[in-house]
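Visitor: below is the sequence, then the predicted model.
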Amino acid sequence: MNQVTFPPVSAGEESPVWSGSGFERGGQTTRVLAYEVGDSGWSDELTELHESATESGTHFIDMASRRHAVNELKRALGSQPASIMEVGCSAGHLLADMRLALPNARLTGGDYTLGTLVKLGAKMPDIPLVRFNLADSPLPSNTYDAMVLLNVLEHIEDDVAAVQHIARMLKPDGVAVIEVPAGPELFDDYDRELKHFRRYTLPGLCKVIENAGLRIERRNYLGALIYPAFYLAKKRSQNSPKPAAEREEHVAKAIGATSRLNPIGHAVMALEEMMSRAIEFPRGIRCVVTARKIA
């Protein structure tokens, strides 16, 4: 049984209760607990675009990203029972990985789009799923032992407020594992189509996290060994921007093209993972940071 207490969705309601397969709310059961989120421009269709283009989570970068997150959670939390929230759970690939690697964890999935969560709820009936806006989070303080955000903050206009809510929702000594796209100078059609507000520098990301009251434990880049090829591809994209009407197809083809490199990509990322235990890379395609809430 998940021990998180969720606030009422509407004024005058009692707090919803997770039953193990749904939320009991006002005498009815709902699979997804949906709070108001406003409009960010992100949609279920954009989630589908990325999922279909990356072959349902098997892209070598996405798999390396999830592996890094799981390893950081295992290092930071050990084998103790822990309450973990993934913000931006999308199709649930990381939730599935965490369920296997962290069998004592109580998992919760959160996302901005309702359709994505409804579809995921049918595949994972035993995990609470919550629709909410991280930058204006209604969820209670001091609730989670860990929160994971993989490629989420770049989609949030007020990322400072979002990270402040992360710090608020973490328990004292709780851990945040955060990943974002790196390289502000590489912003291109891909970023525009996927509604990115920004790409980050590693020091810039760390500053936002530290200003929220979290202490940086580890920081590095992901995709360092493939960064030269990535850099050239991004610069070519910047030099040949596509009209808005052609952008979606162009981005889908670009993501799909890199998926065809999976066999080589997996080997390169395995080598990089070993190197990252001793090296902080100077560049990469994504920034990865693990931070802890000061007890």
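Guide: Yep, that arrived.
Visitor: please count neighbours and contacts with C-alpha atoms only from this point.
Guide: OK.
Visitor: which stretches of the stretch 101-250 of the chain form strands?
Guide: 105-111, 129-131, 144-150, 170-181, 214-222 (DSSP state E, counting those that start in this stretch).
Visitor: and the second one, what does it pack against?
Guide: Spelled out, that is strand 129-131. With contacts taken as 3 or more Cα pairs under 8 Å, 6 or more residues apart in numbering; DSSP states H and E, strand 129-131 sits against strand 32-34, strand 105-111, helix 114-123.
Visitor: second structure follows, compare the two:
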Amino acid sequence: MRTEEYQRMYDLESNYWWHQGRRYIIEALLKKYLPKSNRSVEILDLGCGTGINFEVLNKFGIVKGVDNSLQAINFCQKRGIDSVVLGNVEELKVPDESVDVVTAFDILEHLDDEVALKSIYRVLKTGGLVFILAPAYQFLWSGHDEALHHKRRYSISEMHRKLSRAGFRMKKRSYCISFLSLPIVLYRLYTSLGSSRKQATSYVILPKWLNSFFVQLLRIEATLLTRLNFTFGISILCIAKK
């Protein structure tokens, strides 16, 4: 990720609609798939960035993180998080079958994903779960992806194949960030054209009322995702079991 993007994320992700809505989705699915009231669950968050998702993950167990950026770890420490270590997801320095849950939120697109999935499979206990979010659809590639140093975007079927090859069994597969797909698609397509394409993340600062409205739409979507799967969205969501 470009250096300046860490600061932008740190400044915006507490309240920005995309990040807030995504946390609602993460929390809703963790509530559905993790054992009730089991605070001893060992959770490993990969590519944890500035650590904002620890706000949600800490409700479900004992959370540790891995990131390959010292900047990311410094921002985590600003949030009071001291359980993140410097490391490479493709070569995790974690004992075999030692973790109950792995979360990989918008990280696989940065990596040799098949190597990373095998590494995740190795560290998970038998019966453990991996929760994955990743950007959807290669046709939406834009300067946003380049600024974040993405290597690819995904389809659900592609991620399913890669998880299966790594040994996982699929529990849930869906697109998400679906309610807001149309405006995001139009914006991304516009910014990917000709001279309008720039290597910068597509944070568009909205009026507070509109930001709040988008958050509430994604909160509704989060509830629906616990009961059904969407066939289109800006991100893909997969939950798989070892």
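Guide: Yep, that arrived. As the structure is a prediction and not an experimental result, all values here were calculated from the model.
Visitor: on that earlier part again, could you dump the helices and strands packed on strand 129-131 of the first structure to CSV with distance to Glu273 of the first structure and mean neighbour count?
Guide: As requested, those are exported to CSV (distance: least, Cα to Cα, whole Å; neighbours: other Cα atoms under 10 Å):
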stretch, distance to Glu273 of the first structure, mean neighbour count
strand 32-34, 36, 22
strand 105-111, 24, 23
helix 114-123, 29, 18
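Visitor: next up, the contacts around the residue nearest the centre of the second structure.
Guide: By Cα atoms, centre = their mean, the mean C-alpha position of the second structure lies nearest to Phe105, the distance being 1.8 Å. By Cα atoms under 8 Å, 6 or more residues apart in numbering, the residues touching Phe105 of the second structure are Leu46, Gly47, Cys48, Phe131, Ile132, Leu133, Ala134.
Visitor: the same query, at a cut-off of 10 Å, please.
Guide: Residues counted as contacts of Phe105 of the second structure (Cα atoms under 10 Å, 6 or more residues apart in numbering) are 22, 26, 45-49, 53, 131-135, 237.
Visitor: now distance to Ala257 of the first structure too, for the strands of the stretch 101-250 of the first structure, in a markdown table please.
Guide: Converted to a markdown table, those look like this (distance: least, Cα to Cα, whole Å):
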| stretch | distance to Ala257 of the first structure |
| --- | --- |
| strand 105-111 | 27 |
| strand 129-131 | 32 |
| strand 144-150 | 22 |
| strand 170-181 | 19 |
| strand 214-222 | 19 |
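Visitor: indicate which one of those is closest to Arg247 of the first structure.
Guide: strand 170-181 (19.1 Å; Cα to Cα).
Visitor: so where in the second structure does the closest one end up aligned?
Guide: The aligned range for strand 170-181 of the first structure in the second structure is 124-135, by TM-score structural alignment.
Visitor: next, the mean deviation of that stretch compared to the first structure.
Guide: Its aligned residues in the first structure lie a mean 0.5 Å from stretch 124-135 of the second structure after superposition (mean Cα distance after the TM-score superposition for the first structure).
Visitor: hey, where'd the helices end up in the second structure?
Guide: 3-12, 17-33, 54-57, 70-78, 113-123, 143-147, 156-166, 181-191, 208-225 (DSSP state H).
Visitor: closest to Glu91 of the second structure out of the ones you listed?
Guide: helix 113-123 (6.5 Å).
Visitor: which elements pack onto that closest one?
Guide: Using 3 or more Cα pairs under 10 Å, 6 or more residues apart in numbering; DSSP states H and E, the elements in contact with helix 113-123 of the second structure are strand 42-46, strand 99-105, strand 124-135, helix 156-166.
Visitor: now the last one: which residue numbers in the first structure?
Guide: Translated: helix 156-166 of the second structure. So helix 156-166 of the second structure sits over residues 202-212 in the first structure, by TM-score structural alignment.
Visitor: quick one: what's aligned to His19 of the second structure in the first structure?
Guide: So, by TM-score structural alignment, His19 of the second structure is matched to Asp62.
Visitor: and stretch 56-72 of the second structure, end to end?
Guide: Across stretch 56-72 of the second structure, the straight-line distance between its terminal residues is 18 Å, by Cα to Cα, to the nearest Å.
Visitor: count the residues that sit near the residue in the first structure that Asp45 of the second structure lines up against.
Guide: Here Asp45 of the second structure is matched to Glu86 in the first structure, going by TM-score structural alignment. Close neighbours of Glu86 of the first structure, defined as other Cα atoms under 10 Å, add up to 23.
Visitor: Glu86 of the first structure contacts Asp145, doesn't it?
Guide: No - contact criterion Cα atoms under 10 Å: Glu86 of the first structure and Asp145 do not qualify, at 11.4 Å.
Visitor: common neighbours of those two, please.
Guide: In contact with both Glu86 of the first structure and Asp145: Ala176, using Cα under 10 Å, 6+ apart.
Visitor: for the residue of the second structure positioned farthest from its centre, give its distance to Ser142 of the second structure.
Guide: The C-alpha centroid of the second structure is most remote from Ser195, which lies 29.5 Å away (Cα atoms, centre = their mean). To Ser142 of the second structure, Ser195 of the second structure is 12 Å away according to Cα to Cα.
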